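1. can you look at this prediction? I've put the sequence above it.
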Amino acid sequence: MIKLLNKNPFLSISIKNSSQIIIRVLIGLLSIKIVAVILGPVGLAIVNQMQNFLQLTANLANGGIYNGIIKLLSDKATLNSKKEILNTGYVIIIVASLTISLSGIFFNQAISIFLFGNDSYRFVILCLFIYVIPTALFNFVLSITNGLQNLRLYLFITISYLISGLIIFVTSLYIWGLFGALWALLLQGLIAYILFRKGIKKLQIQLQFVLNKDIFKILSNYSLMAIVSNAITPLVVILIRRIIISNLSLHDAGIWDGVYKISSSYVNLSMLSFSYYFLPAFSKTISTKEIRKEIRDSLKVLIPLLSIASLSIYLFRDVIIRLILSNSFEASSQIIKWQLIGDIFAVTSWLFRILLIAKEKTKAYIFSEILAGTLLLAVSYYAIKGFGIEGCTIAYCIVNLINLFVLFIVHKYYWKEH
């Protein structure tokens, strides 16, 4: 076993990083369970709609530079410029997050109507825009610890945030119900800021509001890729949920959310390992031979694990749905198979997307993201009309297979064997 770990760095790093990943997944599942039991499918759909919106705003507020920070800090040739890298990143995040936050003053009513079909949540949305600033800073310090491969600090900050966030969320939900769950997100922003300050202190970093033009130009390439990717994913999920609500019902949207949350739990388990290991690893590889070997070795581990996980979840789907959600989500059992197959394609394709990020293939990356998002939205729209709620998972499976094929062709084009 030790010999296998030494031969496969991806597996080794993933196991070392497994503590925070397992805690993240368990906390996510526990949160879903509590919301499902207390609020049911309708409440789950509303909470997830708000969470996806906050994910969208938080992703835009970071300026899309986290992957660029990780890449630059992982590159030994740029470590002499560490101070300039961090200061430039700090400027970008402060400016971007303030811009996003201020937009909440003018558009909170329109956003509430867009998300929920009414303006009942406009004041909550207005206040939650404050959340994006500390969250952007928190993720900034995570990207620094990732790039510097400071796993111990990375785990401490992440686990502290996850556990404190769960306590706040559960307490607020239990006492104040649906609105308590929404307001809890604002309190999580305070925890995020405290941990940001602690992380910077531990790393002995003095951040200054100074912009380096050369580094800004480099980070801009990553910014464009990340903004497109990070905006498309939550936006498409929000729009699909709106299509379900418009054509079927809010209850059906909650049933789909239940399936989506179950599958995303183990998908995130894989992708979190990717984000910590593969971006620095691919950034260091130079030759086509090294790149292709890294991919082959990783796929040998990845695909069997994904297949076993998907099959296990499908075979025990009824038990899992009752365990993770509640009896009111029984209809999820009938539509989950397509989601699980699609997850295998989705996680495998992410491996190729990480490579495009690491090697700054901006145009190819943006094209693949826009293609995947547009296809998923379009196919979901017609599939929902033709197959009902199951159309969502069918569309997800089809589009992820197409996206994997496209990314494989792109990979072959850029890294041909000689």
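-> Structure's in. What do you need?
2. switch to C-alpha atoms for all contacts and neighbour counts from now on
-> Noted.
3. other SSEs contacting the host helix or strand of residue 196?
-> Here residue 196 sits within helix 151-202, counting by DSSP states H and E. Contact analysis of helix 151-202 by 3 or more C-alpha pairs under 8 Å, 6 or more residues apart in numbering; DSSP states H and E lists helix 18-61, helix 122-128, helix 132-147 as its packing neighbours.
4. redo that, cut-off 7 Å
-> Packed against helix 151-202 by the contact rule (3 or more C-alpha pairs under 7 Å, 6 or more residues apart in numbering; DSSP states H and E) you find helix 18-61, helix 132-147.
5. which stretch among the ones you listed comes nearest residue 240?
-> helix 18-61 (10.4 Å; C-alpha to C-alpha).
6. which strands and helices sit next to that closest one?
-> On a contact count with 3+ C-alpha pairs under 7 Å, 6+ apart, helix 18-61 meets helix 82-116, helix 132-147, helix 151-202, helix 213-247, helix 250-284, helix 317-324.
7. structure B:
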Amino acid sequence: MKTRGLAILLALVLVVGLVPVLAVACAEEETTTTAAPSTATSAAGEVKELVIGGDAFLTGPAAAGGMACKRGWELATAKINDAGGLKIGNDTYKIKLVVEDDAMSVDQAATAVQKMIQQDGAKFIMGPLVDAFKNVIYPICAEAGVMLANVDTCNASAKIKYEGNTDISPEKPLFARFHWANDEMIPHLLDYLNEKYPQAKKIAVCGVTEACTVALFDWLGQYLPSRGLERVGQLEQMAPDTADYNPPVQRLLSAKPDAILVAVSTPTTWGFVTKAAREQGFKGPVMCATHLDVEFANTIAGGGNTDMFGAGVCLSDLEALPQEMKDAHAEYQAKGYPAQDEIADVYLVGYNGLWVLLQAIEKAQSVDPKVVYEAYQKMTQPGSFKTLWGEGAYVGGLESTGVNAVLNEPYWINAIGPDGVAKNVKQIFVKVP
């Protein structure tokens, strides 16, 4: 797995919806589609086409991450189409997936979404992967009566108050969330910290340069004491193109922490922070709230590290994961996709998000975005949805966000303990009341 991790590291400097807008060259990418739909009519109903759009960065320095997510969307689409499509009343809908490149440009993202809605006829839009772009994309979707599905990442939920929060709200109809937010994951990481490192009480906090990172830092100042913990030192923010992590990590360590929390990470931030901390003699745990493969982070950190844990799954410990996850891995290999695009969590989160959206559409028995959005809010029974991560998923979030449109789902913590082996150590359930 180390060889695979190094290959991936050389292939990408990726951002999973977390980084500020980067100036990158714009290259044109042909959209991807699934098998051509049929328009046949029979006594049992018609075979129709449902267009679902996805906005991702497919070119530029983060292209590997965007391509991985795109692969996940393709696999979820194939899963449904190969099984015959969505059954809506007497009709059958085959999914046509259209994915456009935003090249991490907010203007290009807006253009891409307008194109998918106006020219391709998309009724549902997934993404964008850059979290901050959602505030630009949502009005475009809402005006057209299109549902925006956050299937990948949410750095800070609606309860974390700051200007520009990108989460769902009562003021944003036709906007639903199919993934947890970092502040909803952090309590589970602290549970694991207390279980495995009960002497660790002082927490230093860092993350990427984002407004949400500042907001999370402020929230942690109040939340950590309620858990018998203490936030120490000042917030250290690192831009994605940071060349030297030693100065900010040195400042973190000057507060004498017992543990370090990377509150918002690119896939490289966690590893580089760990590397700098270990080189400066820090031996405590380094945890991360962004979904990542701990083995990949360890590779970035130079390998041979221990005491790292965070939200995510590591593919090297596939046997510990549910059968659905193993099936997704087999489906990926069967498609012959490039190995460097199989980035654990990235393509799996994309796969899972679209799969749940498609289940919601079929359960709503409608392809009308408004009908699906309203029906999704009522799917509150545990086990309403199947997920890659495990059983029991349902919709909640009314108390936390003001609207009942957040997927409550199982997830995983992966870790490298004292034995130096990457493992999927704990299945959790992220409940958003």
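-> Received, thanks. Remember, predicted model here, so these are calculated numbers, not experimental data.
8. so after superposing, what's the score?
-> After superposition, the two chains reach a TM-score (TM-score structural alignment, normalised by the length of structure 1) of 0.26; 191 aligned residues with a C-alpha RMSD of 7.6 Å.
9. so where do the helices sit in structure 2?
-> All helices of structure 2, identified by DSSP state H, fall at 2-11, 63-82, 106-118, 134-144, 182-196, 211-226, 246-253, 269-279, 294-300, 323-335, 346-364, 369-376, 398-401.
10. now, of the ones you listed, which is deepest in the fold?
-> Comparing the helices of structure 2 by mean neighbour count (mean count of other C-alpha atoms under 10 Å), helix 294-300 comes out on top with a mean of 26.
11. so which of the helices of structure 2 gets nearest residue 414 of structure 2?
-> helix 294-300 (6.2 Å).
12. quick revisit: right, and the helices and strands packed on helix 151-202 of structure 1 - which one's nearest residue 10 of structure 1?
-> helix 18-61 (11.8 Å).
13. state the distance from residue 40 of structure 1 to residue 258 of structure 1.
-> Counting by C-alpha to C-alpha, to the nearest Å, the separation of residue 40 of structure 1 from residue 258 of structure 1 is 10 Å.
14. thinking again about what came up before, looking at the helices and strands packed on helix 151-202 of structure 1, which is closest to residue 244 of structure 1?
-> Here helix 18-61 is closest among those (C-alpha to C-alpha), at 10.6 Å.
15. now the helix or strand just after the closest one and helix 82-116, what's the angle there?
-> Note on helix 18-61 of structure 1: by DSSP H and E, the next helix or strand toward the C-terminus is helix 66-74. Angle, helix 66-74 of structure 1 to helix 82-116, by axes from the mean of the first three to the mean of the last three C-alpha atoms, to 10 degrees: 160 degrees.
16. quick one: contacts of stretch 407-416 of structure 1?
-> For stretch 407-416 of structure 1, contacts defined as C-alpha atoms under 7 Å, 6 or more residues apart in numbering pick out 288, 349, 352.
17. just give me the neighbour total for the first one.
-> Spelled out, it's residue 288 of structure 1. 14 (other C-alpha atoms under 10 Å).
18. ok, residue 73 of structure 2 to residue 296 of structure 2 distance?
-> Here the criterion is C-alpha to C-alpha. By it, residue 73 of structure 2 lies 22 Å from residue 296 of structure 2.
19. correction: the previous question concerned residue 349 of structure 2.
-> 16 Å.
20. and for residue 395 of structure 2?
-> Residue 395 of structure 2 is 31 Å from residue 296 of structure 2, by C-alpha to C-alpha.
21. and what of residue 424 of structure 2?
-> Per C-alpha to C-alpha, residue 424 of structure 2 is found 13 Å from residue 296 of structure 2.
22. same check, this time on residue 309 of structure 2
-> Residue 309 of structure 2 is 12 Å from residue 296 of structure 2, by C-alpha to C-alpha.
23. just residue 415 of structure 2 next, same as before
-> Separation of residue 415 of structure 2 from residue 296 of structure 2 (C-alpha to C-alpha): 11 Å.
24. what of residue 414 of structure 2?
-> Taking C-alpha to C-alpha, one finds residue 414 of structure 2 at 11 Å from residue 296 of structure 2.
25. repeat that for residue 91 of structure 2.
-> According to C-alpha to C-alpha, residue 91 of structure 2 stands 44 Å off from residue 296 of structure 2.
26. same question, residue 46 of structure 2
-> Counting by C-alpha to C-alpha - residue 46 of structure 2 and residue 296 of structure 2 are separated by 46 Å.
27. can you check residue 115 of structure 2 too?
-> 35 Å.
28. can you check residue 374 of structure 2 too?
-> According to C-alpha to C-alpha, residue 374 of structure 2 and residue 296 of structure 2 sit 39 Å apart.
29. tally of neighbours for residue 414 of structure 1?
-> 12.
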